[in-house]
Structure formats: structure tokens, C-alpha cells
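>>> What would the 3D arrangement of this be:
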Amino acid sequence: MCGVLFRVVVMKVVVRVKLLPTPAQAAALEATLRACNRAAEHVSRFAYESGVKDRNQLQKAVYTDIKDVFSLSAQPAVRVVKKVVDAYAALSAQMEGGLLGRPAPKRYRKATGHPIGFRPQAAQPFDDRCLSWQTDARTVSIWTVDGRMRGVRYTGQAGQLKALAEYRKGESDLVQRGGKWYLLATCEIPEPEVAEPVDFIGVDRGITNLATTSDGANYQGRRLGRYRRWQARKRAELQRKNTRSATRRAARRSRKEQRHATHANHKISKEIVSVAQRTGRGIAVEELDGIRDRVRLRRDQRGTLSSWPFHQLGQHLAYKAKRVGVAFIEVDAAYTSQRCPRCGHTERANRPTRDHFSCRQCGLAGPADHVAGINVRNRARSAWVLVTAPVPNTA
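A predicted model of the protein is given here:
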């Protein structure tokens, strides 16, 4: 008798819960983070100077020092070494992928010319030996330099707490942000089966309009664009001052701008996926890989296109759709804003202005981004048939 193995596909989701420590507990958590990151700095310097990046060899070389000098227990010391090894592995991957440029430029030298540093309050991973969850009581027990600390309360959104109780697996990261404490836990949630869509919602992405759907829903980018231009002016002012304080403030402004754009993309993607789920349809977007190589831009447009979060919106749509079993597909982006969805006539003159579409052959007219969304939807209908078609048996 032979058994049949079924592979359950899971997706990893990071759940963030907020800790509610007492003042004494908060002080112990802060002391723990600082001790772990001082130890990580020590391990990083040793790894950089000795060239030892293998986890087992590095752990043998520094394990005793970590425990004796920094007063860490056995398992936290192991996690510190693992954190350093992972940091150097990430740096190596960036170098191999060309993300740091050629070896000569300043950016490359700045990243590789010294040991990797760890901020005093950088996140610290804890495994199940260092941190245990009591999901019914909504408390955690966590190792600190002052001893095992039990009964630390936490809170979070209902959906996140449910996922945490049912699907948590692996490490959890202790994080301090803005004086508040958080735990980031990894949950492996089974992927729901993708439902066969009755149709598709085509989504056209842009700058003036962040997203326009084939249903006619329009998410304008003017407000976000004004905000980004204002932030760019402020950063330019700080850069002209050319001081360390101005550089730090410019970096904070850049991170704030990124969070603002991410929040906008989350809101847009959440609404589109909700409509698709409610109506039983899938979601289709343009495939934008290589768009910077295909599109010729004026000098004043290059910075906007390079920094605009097109790809992030597509990522948000993809993973939100996957979580609820909504079909998601990318289609060819060529001429979606110049092709007439009624007669198929395609030419540049069909789009006389950025906002307006008017077919030179059949006279169909309307908002250009809406027409592009309809073309994306139509291409998705054909592409989905090819994706889901059974593979012919040639045996």
C-alpha cells in the first residue's frame, strides 16, 4: 500500500505586536538590546579583521568572549553570532548582485571598507529557547540580561493575534521604535486555493494617477506628488548646509517619505483586492520590468520615474491577492495606452494628450488611463487561458 504525499503551500507573513512593559521591564529590555548589539559589534570586528564568516568557525572563536565579557547566556550568544553572519551574507549578496556598483566608487568602499556596525537599539532575534508566547493570556516570557522576565503583556490587531496564535513559527525579533517596544513574529500561513476568476480587473499604474482600474476607479497621485516635491526641496536645503546634523535630518525625511508612499500603496491595493474578492474577479497589472530601459525621458522626469513606487504597488497587490485566493497576473505593457479596446487600432496619435484617448479609426474616446486599464484587462483574459490550459501529454 503506497501513501500519497500532499504538499501544503504556505506563505510567510510577519506579524507585529506591541509590547506593554512596565517601566522596570522596559529598562531590562533596553539593557538587553544594548548588550546584544555591543556583542554583535565585537563579533563583527573580529569577523572583518580575521576574514572568518563561517557560522560554526566564528562561533567557536568568539563564543567564550561573548558570554564572559557581555554577560550573555548561551542561546542569546548563538543568536548574536547568527545575526552577524546573516549581515555579512546580505552584504556579499549585494556585492555579487552589483547593487553597490563597481569596487572603486565611494558607495562600494563605504559599505565594504569597515566592519558592519550595529546600532545600540538594533533589532535582536530570539528563538523559542529565549522567548515563549502565552497567546491565551497575551503575554510573553523573554530572556534579558537581568534574568528571565515573565508576564510581559502585548496587544495587536485581531487578525494578527489570530494568525500569531495559529501559525507562528521560527524566530521573533525584539524591536524598539520611538520609545515603544514591538515583537515581529514570522507566521507560516497556508495559501488558500486560487479561485477561478469570472473576469479580471485591469490596473494601469502611473504618476499623475497612481492607479486606474478598468472599472473606472481612479487613485490620483497629485497629493503624493506634491508631498514628494516638498520633501525634495527640504532635503536640498539640508544638503546645501553640508553638516552632519543636516545629513541625519535629510535621512530621516527620506525614510518618512518612503513610509508615506508605502501607506498610500497599502490603501490602494487593499481597496482593489477587496473589490476583486467581492466580485469574484482576478487582478491584472502591466509587467513593468525594464521600463527604465524602454522609456525615453526628459532630464527633469528621470528622478521622478526612478523613485516612484510602481513596483511596490504591484507587490502589494500580488501578496494581498494571494492571501485571499484572488488570481493575479502580469501582462505585456506594450501600447496599452495607444491601442483601442474596441477596434484594436494602435497608433501614437490615438493619445493626443496625456489624459485623453481618442481612436483615429472608430472614434472611441475617454480617459487615457481608463482605456489602458481596459486593455490590461482584455490581455489578462487571453493570458489566463494560456496559463491555466492543461499541458498536453506527449508520452
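
>>> drop to CA atoms for contacts and neighbour counts, all remaining ones
OK.

>>> pretty sure Arg240 belongs to a strand, no?
No - the assignment for Arg240, made by DSSP: H, G, I helix; E, B strand; the rest coil, is helix rather than a strand.

>>> State the distance from it to Arg107.
For Arg240, the distance to Arg107 equals 20 Å [C-alpha to C-alpha, to the nearest Å].

>>> got it, and Ala122?
Here Ala122 is placed at a distance of 22 Å from Arg107 (C-alpha to C-alpha).

>>> Neighbour count for those two, which is higher?
Ala122 (17 against 14; other C-alpha atoms under 10 Å).

>>> residue contacts, the more buried one?
Contacts for Ala122 were tallied using C-alpha atoms under 8 Å, 6 or more residues apart in numbering; they are Leu33, Asn37, Val175, Gln176.

>>> next up, for comparison:
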Amino acid sequence: MKQVVVVKLLPDADANAALAATLRVCNDAANRLSELASRGDEPPTRANLQRLAYQDLKSRGLSAQPALHVIRKVADAYSALRATLRAGNLGKPGSKRRRKAESKPVVFRSDAAQAFDDRCLSWQVNAGTVSIWTVHGRLKGIRFAGGPDQVKTLREHRKGETDLVHRDGEFYLIATCEVPEAELIDPVGFIGVDLGIVNIATTSTGIRLAGRGLNRHRKRQVELRRRLQTKQTKAAKRLLKLRSRRERRHAANTNHVIAKRIVTEAQRTGRGIALEDLRGIRDRVRLRKPQRVTLHSWAFGQLGAFIDYKARRAGVPVVFVDSAYTSQECAQCHHIDKRNRPNQAEFRCRSCGVVAHADRNASRNIAARGEAAWAAGRESRVPAPLRGCRM
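Purely as a prediction, here's the structure:
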């Protein structure tokens, strides 16, 4: 199982300047190669780009391996663009947005991330230092800072490339690790997890996570964004970017805490975890404008990915089930009726008369579907995360 570990570099002034210059040179070269690729007749594959510009990149101060990484970065960017166009995420053929994306070369920021392999960057984990190639020569003994769990994961499982990232004036290394999965237990049952807006996660065992405090935080952030967006000044736009990153970090931290608690409960009781398959929910549901903001303001997909990878490390089975009618079905008699849900918090079955908390009832339905799916031997439909889960 692939996982990424993020650590902060602590370079001195000279090393800081060398790292900044390295990112600038690599991304300038990537932009030049992107322009050539957009004007060329051949598809911008790695092989074609290497034949086109390998020697030119080396003449611009890049060594062999960094030059190859720049070529791969450009080729991957165009592959991602083609996939985005095929998926229709940039509009229909002929639309203004799509024509703009197709007519211009892919552009890389001057401080965009750059990948390094073990020839360009080596780790001395026990010493807490790294050695890295730069355009000003190889820098040795650059210290990095990370938590005990991060250092342990790096020492035991690091394998693959490392990205050099510049963010908010600091340099970070994002290392790929190959973490082994634990052997799956034979579950005695399943914990159903209902994901929602008022309560981020409610389990069939009675655990209700997040809720009022987190929703107050989300509303406060929406109001702050609204005030800054109305100003339309450079300072306001700069603050919006900072707040956006802060909100993402807060959401990721909260999702980590929720996921850890759910997985720990499942591991302690010897159960599996059943989750709703919520892929495409934003396209399926029909909501009023104020409700759309609430739905889009939390990373439910990220929470599901966190639960999945933590469960795999703990040997806990995870099953993704169909989410249809879980909020309208009675967990007692399985009668389905839209009127069973008179309001957001309450469930009243019109067949057997059971009264329950709506989220708890839905989580029991999810647990039952998870048990049925596991018993039938069907594969869990696990959405593949777009980015690695960070420690």
C-alpha cells in the first residue's frame, strides 16, 4: 500500500537559495518543453519528448536524471489534460473553456514541485538529514523535521520518488513509502458508518462524531471567505489563499481523527467497516444554493480514503455499499418510504412504528448491507484516492 510522508526541510540561507534556483530552472525547462510539445505534430509522450529535448535540457544545466524527470512531468501533465478532456470536465467540444485549454500549452509555476529519485536525493534517516542534487551542486547534510511516526515510516518503508515542494516560503519533502498491509481478520460483524453534514460520521454502534462545533467552524469559514471575496483586493486574495490552505489542513486533521477512532473501534471489537459509496453524489443530488455550499464544504471522499487506508494497515475489512435509500429504509422491518424521514434528525417508520435517530438508523442499514456484501463474497468498491494519504 502506497503512502506518503511529508517532512519539513531546515536549510540554511545558501541551501535555501540553491533549492529555489533548482525549482526555478526545472520549471523554466518544463515550460519551454511544454511549448515545444504543444506546437509539435507528434503526441507528447515521454519517448517523443525525450527525443525532442533531452540534449537541450542538459545544455540548460540539468543533469541526466533531473532532465528525465522534467520530461516525465511534462508528459504526465499532457496525459492528465487529455484524460480531463475525455471526461468532459472542461466542457463540451467547442466550448470556450475547452478551446482555451486545448489551444494553450500547459504552464508550470516557477516554484512547482519537482520529483527526485534515489540518484538525486538520498536519505540519512537516523541522522535526520538528506543529500540532494541542485543546479549549484549537491547539497549534503540538510536537516529535516518530522514526527516520530513519520521518521519510523521513512526508516522502515520508504521506497520510490521524493517530491521537493515549496510552500509558504518553506521547503518540504514528500516521500513515497510502500507500507505493508496487515492480514485481514475474519469479522464477526460490520460497523456501518453514515456520513453526513450535521454529523460528519455516525456509526451503528452509537458513536456520533463531529457535529455542532465543527459545523460552527465551517459556517464561520464561509462567512470569512464571503467578506474577503467582496473586497477584491490583492491583500484579500492573498488571505483567501492562506485561509484555503488552513481550511484544508483543518479538514484533513479532523478526518484523520474521525477515521482513526472508527478503525480503532472496529479493530477492538473484531468487526469490519461498511461505508456508503458516495462517488458522484455532488452530480446526483439536487439542492438549493445554500445547501450546495454546505455539501461541497467537506471532503467526504478524503474521509473515506483515510478510513480505508487506516483499516488496511490494521487488517480491518472495508466494504463500500450502495447508498440508495439508506436514509429512508427502516433498519428494523426494512420498509422504505420517503415519509419515514419527517425531518433531518428523526426517523419514524410508517410500517412498524420504530422511532430512532435518522443517522443511527441509516448506519444500521449500511452495516447490514456490508455484512450481506461480505457474505456474498463481492469485492468492495473502493474509490482510488487522487493523491496519497499523508501522515
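
>>> Quick TM-score on the pair, please.
Put the two chains on top of each other and the TM-score (TM-score structural alignment, normalised by the length of the second structure) is 0.87; 378 aligned residues with a C-alpha RMSD of 2.5 Å.

>>> Please list which of the contacts of Ala122 of the first structure are preserved in the second structure.
On the basis of both residues aligned by TM-score structural alignment, their matches' C-alpha atoms under 8 Å, what survives of the contacts of Ala122 of the first structure in the second structure is Leu33, Asn37, Val175, Gln176.

>>> Throw the residues you listed into JSON lines and include distance to Val376 of the first structure and neighbour count, thanks.
Listed next are these as JSON lines, based on distance: C-alpha to C-alpha, whole Å; neighbours: other C-alpha atoms under 10 Å:
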{"residue": "Leu33", "distance to Val376 of the first structure": "49", "neighbour count": "22"}
{"residue": "Asn37", "distance to Val376 of the first structure": "49", "neighbour count": "23"}
{"residue": "Val175", "distance to Val376 of the first structure": "41", "neighbour count": "22"}
{"residue": "Gln176", "distance to Val376 of the first structure": "43", "neighbour count": "20"}
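
>>> Excluding covalently adjacent residues, which one is nearest to Ala365 of the first structure?
Ser358 (4.2 Å; C-alpha to C-alpha, 6 or more residues apart in numbering).

>>> Is Arg143 of the second structure in a helix, a strand, or coil?
Going by three-state DSSP: Arg143 of the second structure is strand.

>>> In the first structure, point out the residues matching stretch 120-129 of the second structure.
Counting by TM-score structural alignment, stretch 120-129 of the second structure falls onto residues 130-139 of the first structure.

>>> Sketch out the strands for the stretch 1-150 of the first structure, chain order is fine.
Under the criterion DSSP state E, counting those that start in this stretch, strands of the stretch 1-150 of the first structure are mapped to 10-20, 124-126, 131-134, 139-144, 147-155.

>>> got the buried residues for the third one?
Taking 16 or more other C-alpha atoms under 10 Å as the basis for neighbour counts, the residues of strand 131-134 of the first structure that come out buried are Leu131, Ser132, Trp133.

>>> Show the contacting residues for the first one.
By C-alpha under 8 Å, 6+ apart, the residues touching Leu131 of the first structure are Val140, Ser141, Ile142, Trp143, Ser172.

>>> export those residues to a markdown table and tack on distance to Arg292 of the first structure and neighbour count?
Formatted as a markdown table, the contacts of Leu131 of the first structure follow (distance: C-alpha to C-alpha, whole Å; neighbours: other C-alpha under 10 Å):
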| residue | distance to Arg292 of the first structure | neighbour count |
| --- | --- | --- |
| Val140 | 48 | 18 |
| Ser141 | 49 | 17 |
| Ile142 | 48 | 21 |
| Trp143 | 49 | 21 |
| Ser172 | 38 | 25 |
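
>>> CSV for the contacts of Ala122 of the first structure, including distance to Val17 of the first structure?
Output for these, formatted as CSV (distance: C-alpha to C-alpha, whole Å):
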residue, distance to Val17 of the first structure
Leu33, 18
Asn37, 22
Val175, 10
Gln176, 12
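
>>> hey, where'd the helices end up in the stretch 51-200 of the second structure?
According to DSSP state H, counting those that start in this stretch, the stretch 51-200 of the second structure carries its helices in the segments 64-87, 96-103, 148-157.

>>> Need the winner for burial among the ones you listed.
Neighbour counts (mean count of other C-alpha atoms under 10 Å) averaged over each of those peak at helix 64-87, with a mean of 18.

>>> how big is the offset of it relative to the first structure?
By mean C-alpha distance after the TM-score superposition for the first structure, the fitted helix 64-87 of the second structure averages 1.4 Å away from its aligned residues in the first structure.

>>> what does that helix contact?
Residues outside helix 64-87 of the second structure that contact it (C-alpha under 8 Å, 6+ apart): 26-27, 29-30, 33-34, 44-46, 49-50, 54, 57-58, 90-91, 98, 106, 114-117, 119-120.

>>> What's the ChimeraX syntax to select whichever of those residues are buried?
Per 16+ other C-alpha under 10 Å, the buried members of the contacts of helix 64-87 of the second structure correspond to this ChimeraX selection:
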select :26,27,29,30,33,34,44,45,46,49,50,54,57,58,90,98,106,114,115,116,117,120
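
>>> Now check the second structure for the residue matching Cys343 of the first structure.
Aligned counterpart of Cys343 of the first structure in the second structure: Cys333 (TM-score structural alignment).

>>> Kindly indicate whether that match is helix, strand or coil.
Put simply, Cys333 of the second structure is coil when judged by three-state DSSP.

>>> closest to Asp293 of the first structure out of the strands of the stretch 1-150 of the first structure?
When the strands of the stretch 1-150 of the first structure are compared by C-alpha to C-alpha, strand 10-20 sits nearest Asp293 of the first structure, at 32.3 Å.
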